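Student: Pasting the sequence and the predicted model now:
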Amino acid sequence: MDDSIGSRFYCCFRCRKIIAAHDHTVDKSFLAWRGRGFLFSHVVNVVEGPKADRLLISGTHMVADVFCGDCGEKLGWKYEKTYEQHHKYKEGKTVLAKSKITKAFDSTFY
């Protein structure tokens, strides 16, 4: 990841805490709640809720909701386990609802 000035990040829409780097975006075509979501390979500054099986559009998966570590806003969910082989690539990755994040530019990420 390029840590030079001008790197792109996504922040919590409410408190502007950095949540993910643009470079960690895996897929921008997910659906989250009532709109688009982005799948990230790595996120920071989040707190995970309890794990539970949940029926999503793509089937049943074990997920944990993720919340902003600063303000507590629910941002999306993390795939803990998938039950079908063709969804295994999602395990350990996080979906953030587009409506819950905003773009930002910053020179430091961690």
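Tutor: Noted; the coordinates are in hand. Model, not experiment: these values are computed from the prediction.

Student: For the rest of this, base every contact and every neighbour count on C-alpha atoms.
Tutor: Will do.

Student: contact partners of stretch 97-107?
Tutor: 3-14, 16, 31-33, 35-38, 74-76 (C-alpha atoms under 8 Å, 6 or more residues apart in numbering).

Student: putting a second one here so we can go through both:
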Amino acid sequence: MADNLIGPRRYSCYRCRNLVSCHEDIVSKGFQASSGRAFLFSHAANIVEGPKEDQHLLTGLHTVADVYCADCGELLGWTYKRAFEESQKYKEGKIVLEKFKIAKDNW
């Protein structure tokens, strides 16, 4: 009942507090970035994508694009544009945000 009074739990850019995603959009908390833990989100808002590039990641070859905060330009993570391995196709169109680059809001 208390959750209904608080509203949706959200994540914002740690630098400027621009809203970037909601807790309910987390697909997985088990992702790893070069800087530490990261979360896979089904949706993100107020972000800008950089150019696409092919990268060999731990799970194989992917086409990815860095994502930046639309307000302050801070690099927040990346988005999966294409997965070449069949078992990794679920990542396509999803966004990885680095845990230390996002702040919890409304918790």
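Tutor: Now that the structure is in, tell me what you want to look at. Bear in mind that the values here come from a model prediction, so they are computed numbers and not experimental data.

Student: what TM-score comes out when they're superposed?
Tutor: After superposition, the two chains reach a TM-score (TM-score structural alignment, normalised by the length of structure 2) of 0.92; 105 aligned residues with a C-alpha RMSD of 1.6 Å.

Student: hmm, back to that, going through the contacts of stretch 97-107 of structure 1, which ones are buried?
Tutor: 7-13, 16, 31-32, 37-38, 74-76 (16 or more other C-alpha atoms under 10 Å).

Student: can you list the residues that contact the host helix or strand of Ala52 of structure 1?
Tutor: In the assignment (DSSP states H and E), Ala52 of structure 1 maps to strand 46-56. Strand 46-56 of structure 1 has contacts (C-alpha under 8 Å, 6+ apart) with 19, 60-70, 78, 80.

Student: Please convert those to TSV, extending it with neighbour count.
Tutor: Below are these laid out as TSV (neighbours: other C-alpha atoms under 10 Å):
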residue	neighbour count
Ile19	23
Thr60	14
His61	23
Met62	18
Val63	26
Ala64	21
Asp65	20
Val66	23
Phe67	21
Cys68	25
Gly69	17
Asp70	15
Lys78	25
Glu80	18
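
Student: Among these, which pair sits farthest apart?
Tutor: Farthest-apart pair in the contacts of strand 46-56 of structure 1 is Thr60 and Asp70; separation 29.7 Å (C-alpha to C-alpha).

Student: quick one on the thing from earlier: tell me which of the contacts of strand 46-56 of structure 1 fall in strands.
Tutor: Ile19, Thr60, His61, Met62, Val63, Ala64, Asp65, Val66, Phe67, Cys68, Lys78, Glu80 (DSSP state E).

Student: related to what we said a few turns ago, give me the subset of the contacts of stretch 97-107 of structure 1 that lies in strands.
Tutor: Those of the contacts of stretch 97-107 of structure 1 mapping onto strands are 7-12, 31-32, 35-38, 74-76, per DSSP E.
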